[in-house]
Each structure stands twice: as C-alpha cells, then as structure tokens.
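Sequence first, then the predicted structure:
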Amino acid sequence: MSVARVTTITARSSVSFEDAVRHGIERSNETLRNVSGAWVKENQVIVSDGAITEWQVTMEVTFVLDD
C-alpha cells in the first residue's frame, strides 16, 4: 500500500504552456521525491503591449510518500 500527497505549484514560461508544465515538473523533481503525476488546473497568459509574453500553469503535483 502507498500513500500520496498533492501540492500546488505554479510555473511560467516565455515559450508555451507545454514548456511551463515541463519546467514545473522538472523543478518539482528537484525538491520532491517520487513524483507520480500532475493535473494542470489552470492556464493563464501574461500580456504586455497586446502580445503574450508568458504562459503560466497552476498544477496539482502528486508524489508518493516514503515508507
């Protein structure tokens, strides 16, 4: 049997939503052990002078707790 925990993170990218998700997961793996999945809850864009300058995602990252 395993027990998991979920934490909320926000990540930004100047490239795309996909890149923001990738960076968020990579960064989560540096701090959390046993990351097993993520649910992208929210997408947002940051606009400057009428153009998108950043893509932002809010994710629920799941990681399995050590025994």
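Structure received.

okay, CA-based contacts and neighbour counts for the rest of this
Will do.

Is the residue most central in space within the chain within a helix or a strand, and which one?
For the chain, the residue nearest the mean C-alpha position is Gly24 (3.7 Å; C-alpha atoms, centre = their mean). Secondary structure from DSSP states H and E places Gly24 in helix 17-31.

could you say what helices and strands that helix packs with?
Applying 3 or more C-alpha pairs under 8 Å, 6 or more residues apart in numbering; DSSP states H and E, one finds that helix 17-31 contacts strand 4-13, strand 35-48, strand 51-64.

for comparison:
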Amino acid sequence: MAIAKIIELNASSKTSMEDAVKSGLKKCAESVKNIKGAWVNEIKVVTDDDGTVSEWRVNLRVSFIVE
C-alpha cells in the first residue's frame, strides 16, 4: 500500500507564473523524492508603481509517495 504526503511551498519568479511553478517544483525535487503531482493553491503578484507586474508568487501543494 502506498502512502502519499502533501507539502505546501511558496515560489516566485520575475518572468511568469509558469516559471514560478517550475522553479518551485525543481527546488522541491532536490530534497523530496517520488513527486507525483502539484496544484497551485494561490497566485499573487508584486507590482511596480505603474501597475506592471514585477514578480509572480505561487503557493503550491506538492504530493509525493512516502517510501
């Protein structure tokens, strides 16, 4: 019987939401094995004074199988 665990993490990117997700999962995979999936729980942006998005932030939930 497999047991899955879910962890929550935050990641950011200056370029896009997609890049924030990818970089967060890549960093997570450095210490967590058997990642099976993830979902974006929340999206936030940081803006400049003129309203231009300067940073994308995501809150991810990542599931993995416990060995």
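The structure has been received and is ready for your questions. From a predicted model like this one, the values you see are computed outputs, not experimental measurements.

got the contact list for the residue nearest to the centre of structure 1?
Neighbouring residues of Gly24 of structure 1 by C-alpha atoms under 8 Å, 6 or more residues apart in numbering: Ile9, Thr10, Ala11, Arg12.

Return the residues in contact with the aligned partner of the first one in structure 2.
Ile9 of structure 1 maps onto Leu9 in structure 2 when the alignment is built from TM-score structural alignment. Under the criterion of C-alpha under 8 Å, 6+ apart, the contact list for Leu9 of structure 2 reads Gly24, Asn59, Leu60, Arg61, Val62.

and of those residues, the nearest to Val40 of structure 2?
Leu60 (4.7 Å; C-alpha to C-alpha).

So for that closest one, what's the nearest residue that isn't a sequence neighbour?
Distances taken as C-alpha to C-alpha, 6 or more residues apart in numbering put Val40 closest to Leu60 of structure 2, at 4.7 Å, once the chain neighbours are dropped.

Surely that neighbour is in contact with Asn59?
Yes: here Val40 of structure 2 lies in contact with Asn59, judged by C-alpha atoms under 8 Å, at a distance of 6.0 Å.

Which of the two has more residues huddled nearby?
Ranked by neighbour count (other C-alpha atoms under 10 Å), Val40 of structure 2 and Asn59 place Asn59 first, with 19 against 15.
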